[in-house]
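In: Quick one: sequence and predicted model below, then my questions.
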Amino acid sequence: MHFLIAPDKFKGTLSAEQVATHLARGLESHGHTAACVPAADGGDGTVAAVLASGFTEHRSLVTGPHGRPVEAAYALRGTTAVIETAQASGLTLMDPRRPMPMEATSYGTGELIRHALDAGATTIVLGVGGVATTDGGIGMLTALGARFLDADGQEVRPGRLEKLEAVEAGGLDPRIGAVEVVLASDVDNPLTGPDGAAAVYGPQKGAGPDHVRRLDAGLRRLAGLVDPEAADRPGAGAAGGIGFAAMALLGAERRPGIDAVLELGPFREELARADVVVTGEGKADRQTLHGKVAHGVARRAREAGLETWVVCGVSELSQEQIDEAGFAGVLALTDIEPDPELCRANAGELLDHLAQRLAARFEES
């Protein structure tokens, strides 16, 4: 059999490329062949995934969410750049003991976009997710030349958007107008309200109830001055409002993250050659069924008439959910090693064994 292996990363344990390599090794040890196409959904790990598809890594010093310099990477192939917000504005860059829900900025993401423009990019795939910010993307836009001013003509700080009186977008880098921006996101939240950026994602960034109220009020103020209709679009609330900023002022078109990423690599060509598809992620749960990598890969495989097996660290899916998702089956590392800590410590070796178990299923059939 010829397998197409297109997994996401196992967060905090193995990259998507490492997961694919271990699965291929196990399958090939039983005489099968495999093609590896690491995948991502637009969140953290997207740059790493596309590097396996001929992109080149570029690193730059940019402003982190805390205002201090960080080294961030983006990927470039020809005139297409892939940028993930987590690289420059990610929650993992923060000291968990010192959350900054009202101060964190997306400025570094704008600097990454500017670096990509300097490198000749005319298409920018902006993967959003995993940020520490809820600034409505004003940091990103400020880095690109826009200005956000209070009644005294002073720059408004990220957590003080309720004081916003004027938005000057005329200074945006003129190259933006000639660039195609793709917002790669599986988040469909609006910018504000009970399902918005502040209410849903603010608490995980350290925002208490009062912070959430103030942040949401500020985002409403921003939307009212920029583009109220864009605030209600699916994905406007992605990455603390970076989704809104990208759609309203950068002309971005939102696409499901998994689709945007798969189209950057040889997935379509390899799917045409495959007999079976294997995907995976660290944890298979309800979120898996809503736009994540495994769901997106399985959808495309199903359209091609192929079955998809999901490999994961741990699974919380019922058999009914597995069937409804159209997965042929789910294999978890905890099927072999019940201890989650040992699973993480020995994930590569366990993936080898899990792939061999999968290979054996096809030998039995």
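Out: That came through, no problem.
In: all contacts plus neighbour counts: C-alpha atoms, from now on.
Out: Will do.
In: Tell me if I am right that Leu350 is in a strand.
Out: No. When the secondary structure is assigned by DSSP: H, G, I helix; E, B strand; the rest coil, Leu350 falls in helix instead of a strand.
In: Contact partners for Arg59?
Out: Arg59 makes contacts with 71-74, as judged by CA atoms under 8 Å, 6 or more residues apart in numbering.
In: so how far is Glu111 from it?
Out: Arg59 sits at a distance of 12 Å from Glu111 (criterion: CA to CA, to the nearest Å).
In: what do you get for Glu324?
Out: 42 Å.
In: Looking at those two, which has the bigger crowd around it?
Out: For Glu324 against Glu111, the residue with the higher neighbour count under other CA atoms under 10 Å is Glu111, and the figures read 23 against 10.
In: putting a second one here so we can go through both:
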Amino acid sequence: MTERLVISRLGQRGDGIADTSDGPSFVPYALPGETVTVEPVAGHPDRRHLLAVDTASPERVVPVCKHFGICGGCALQHWALDRQLAWKRDLVIEALRSTGLDAPVAETLDAHGEGRRRATLHARRGAHDILEVGFAAPRAHHVVAIDECPILAPGLNGIINAAWAIAEVIAPARKPLDIQATTTENGLDIDVRGSGPLDMARRTALAAIANKHRLARITRHGELVIQRAPPTLKVGPATVTLPPGVFLQATATAEAVLAELVREGAGRARKIADLFCGVGPFALQLAEKARVTAADSDANAIAALKAAATNTGGLKPLEAAARDLFRRPFVASELKGFDAVVFDPPRQGAEAQARELARSTVPSIVAVSCDRMTFARDARILVDGGYRLKSVTPVDQFRYSPHIEIVGVFAKN
């Protein structure tokens, strides 16, 4: 049974919301002010499937990808970019207000740049053993086969063909195969997960694929299969050789924008702690002017950071150590003597570390986060501990999605 709804606002995941007598109804790909025709979604009484847009919003635009709405990688290609940026700023403001914080929030910085430099494609053999390689469908488990993706950076050109070739060699029958690709200076770095052990015939076939598609490296669950060239990236003054599957910011532009905001937030600090440092996108640039102590739970990332620092001239002393900051955060006594602390945790935030920072006397703190709710929680902890939230800057490196990066600068009262 179909029905007509008027969309009043957008939800936090980018779905249109219509207020009905039965409560809110969520309609993906609908915009505020639109009148739409929808049908129920089986098993989800509060969700609707969009059939037609009867009255379109003036903010509606033509999606940039032919797979939009079928592939689950993007949620907002139908909405004008300037409206997306403003909406994401509003989401950050709402998250802060939910914890009782009212801080100056800058306009959202667009950091899409050339596009995503990392992508994870999935491969699965479906009905009749037909291979599909692409991204997951919206809110579903099946794979949508794709032949192009316009949000990827030029450095990922060729990844789809390479992923198909890899999948044809090792794709299992049921469980999706994950093919993670990262752009590097020497070609694509590929880490394959879900394949199970590889026999010699498959390893030989993968080596041939690496040569044909000019891949820098192929690993399986971090284990080296073939390396044609070291997968390196320039980070500030340093060159970092990437560990397999290591975390990087989604776009190169975002990494540069975030690093600049971090440097500005740290000000004239001469001794800085960089916590959840990864391979050092902040540490290696901060070390141009300050002594840096860096820590992260990923031992391979720490090893890569140490090697990069050792091989880069002109840096101040940079110490790096593997440490689980969720279980062993830097306590207040360890933070004495630091002029500034930078922390950039995973999506779950850094509650334990924030509590120790709140007890400290560090003059300046710069918090970087990819989750607005955990950022707001950790910010509340710092403010309750005597810090003032001086500024908040949203950074959009996740174009067409509801995700947003945030940089907050705190000063001890």
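Out: Yep, it's here. Everything quoted here is computed from the prediction, not taken from an experiment.
In: After superposition, what's the TM-score here?
Out: Structural agreement between the two chains, given as a TM-score (TM-score structural alignment, normalised by the length of the first structure), stands at 0.36; 216 aligned residues with a CA RMSD of 6.7 Å.
In: ranking the contacts of Arg59 of the first structure by neighbours, who comes first?
Out: Counting neighbours by other CA under 10 Å, Tyr74 leads the contacts of Arg59 of the first structure with 27 neighbours.
In: so that one makes contact with Ala86?
Out: No. If you go by CA atoms under 8 Å, Tyr74 of the first structure and Ala86 don't touch, sitting 10.7 Å apart.
In: joint contacts of the two?
Out: The overlap between the contact sets of Tyr74 of the first structure and Ala86 (CA under 8 Å, 6+ apart) is empty.
In: which helices and strands does the helix or strand containing Arg47 of the second structure pack with?
Out: For Arg47 of the second structure, the host element (DSSP states H and E) is strand 44-55. For strand 44-55 of the second structure, the helices and strands in contact under the criterion 3 or more CA pairs under 8 Å, 6 or more residues apart in numbering; DSSP states H and E are strand 23-27, strand 35-41.
In: buried sites along that strand?
Out: Using 16 or more other CA atoms under 10 Å as the test for burial, strand 44-55 of the second structure gives 46-50, 53.
In: Okay, strands next: where are they in the stretch 251-365 of the first structure?
Out: 253-255, 276-284, 308-315, 329-332 (DSSP state E, counting those that start in this stretch).
In: Among these, which comes closest to Ile138 of the first structure?
Out: Of all the strands of the stretch 251-365 of the first structure, the one in closest proximity to Ile138 of the first structure, counting by CA to CA, is strand 253-255 (18.4 Å).
In: quick one on the thing from earlier: what's the closest of the contacts of Arg59 of the first structure to Arg221 of the first structure?
Out: Comparing these against Arg221 of the first structure with CA to CA places Ala72 closest, at 30.6 Å.
In: Run through the residues that contact the closest one.
Out: Ala72 of the first structure is in contact with 59-62, 87-88, 112, counting by CA under 8 Å, 6+ apart.
In: any chance you could map the helices in the second structure?
Out: Assigned helices in the second structure, in chain order: 81-98, 159-170, 200-212, 252-266, 283-286, 299-310, 351-358, 372-384 (criterion: DSSP state H).
In: For the fourth one, buried residues please.
Out: Looking back up the chat, that one is helix 252-266 of the second structure. Using 16+ other CA under 10 Å as the test for burial, helix 252-266 of the second structure gives 252-256, 258-259, 261-263, 265-266.
In: With the first one instead?
Out: Residues of helix 81-98 of the second structure classed as buried by neighbour count (16+ other CA under 10 Å): 81, 84-85, 87-96.
In: other SSEs contacting that helix?
Out: Using 3+ CA pairs under 8 Å, 6+ apart as the contact criterion, the elements in contact with helix 81-98 of the second structure are helix 372-384, strand 387-396.
In: For those, give me CSV that also has distance to Phe26 of the second structure and mean neighbour count.
Out: Output for these, formatted as CSV (distance: least, CA to CA, whole Å; neighbours: other CA atoms under 10 Å):
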stretch, distance to Phe26 of the second structure, mean neighbour count
helix 372-384, 21, 22
strand 387-396, 24, 22
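In: give the contact list for His49 of the second structure.
Out: Counted by CA under 8 Å, 6+ apart, His49 of the second structure has contacts 27-28, 38-41.
In: Distance-wise, check it relative to Phe410 of the second structure.
Out: Relative to Phe410 of the second structure, His49 of the second structure is positioned 44 Å away (CA to CA).
In: cool, Ala340 of the second structure as well?
Out: When distance is defined by CA to CA, Ala340 of the second structure is 10 Å away from Phe410 of the second structure.
In: can you pull out the helices in the first structure?
Out: Along the first structure, counting by DSSP H, helices occupy 16-28, 46-51, 85-89, 107-118, 138-143, 209-226, 228-231, 242-249, 257-262, 267-273, 293-303, 319-325, 340-345, 347-364.
In: Let me know the angle separating the first one from helix 347-364.
Out: Same thing as helix 16-28 of the first structure. An angle of 40 degrees separates the directions of helix 16-28 of the first structure and helix 347-364 when computed by axes from the mean of the first three to the mean of the last three CA atoms, to 10 degrees.
In: by contact count, what packs against helix 16-28 of the first structure?
Out: Counting by 3+ CA pairs under 8 Å, 6+ apart, the elements that helix 16-28 of the first structure packs against turn out to be strand 2-5, strand 33-36, helix 46-51, helix 347-364.
In: Can I get the ones you listed in JSON lines including mean neighbour count and distance to Glu180 of the first structure?
Out: Shown next, in JSON lines, are those (neighbours: other CA atoms under 10 Å; distance: least, CA to CA, whole Å):
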{"stretch": "strand 2-5", "mean neighbour count": "25", "distance to Glu180 of the first structure": "30"}
{"stretch": "strand 33-36", "mean neighbour count": "21", "distance to Glu180 of the first structure": "28"}
{"stretch": "helix 46-51", "mean neighbour count": "26", "distance to Glu180 of the first structure": "18"}
{"stretch": "helix 347-364", "mean neighbour count": "18", "distance to Glu180 of the first structure": "38"}
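In: To Thr80 of the first structure, which of these lies closest?
Out: Put simply, out of those the one that sits nearest Thr80 of the first structure is helix 46-51, at 11.2 Å, with distance taken as CA to CA.
In: For the closest one, name the packing helices and strands.
Out: Secondary structure elements in contact with helix 46-51 of the first structure, counted by 3+ CA pairs under 8 Å, 6+ apart, are helix 16-28, strand 69-77, strand 80-84.
In: The same query, at a cut-off of 7 Å, please.
Out: The elements that helix 46-51 of the first structure packs onto, with contact taken as 3 or more CA pairs under 7 Å, 6 or more residues apart in numbering; DSSP states H and E, are strand 69-77, strand 80-84.
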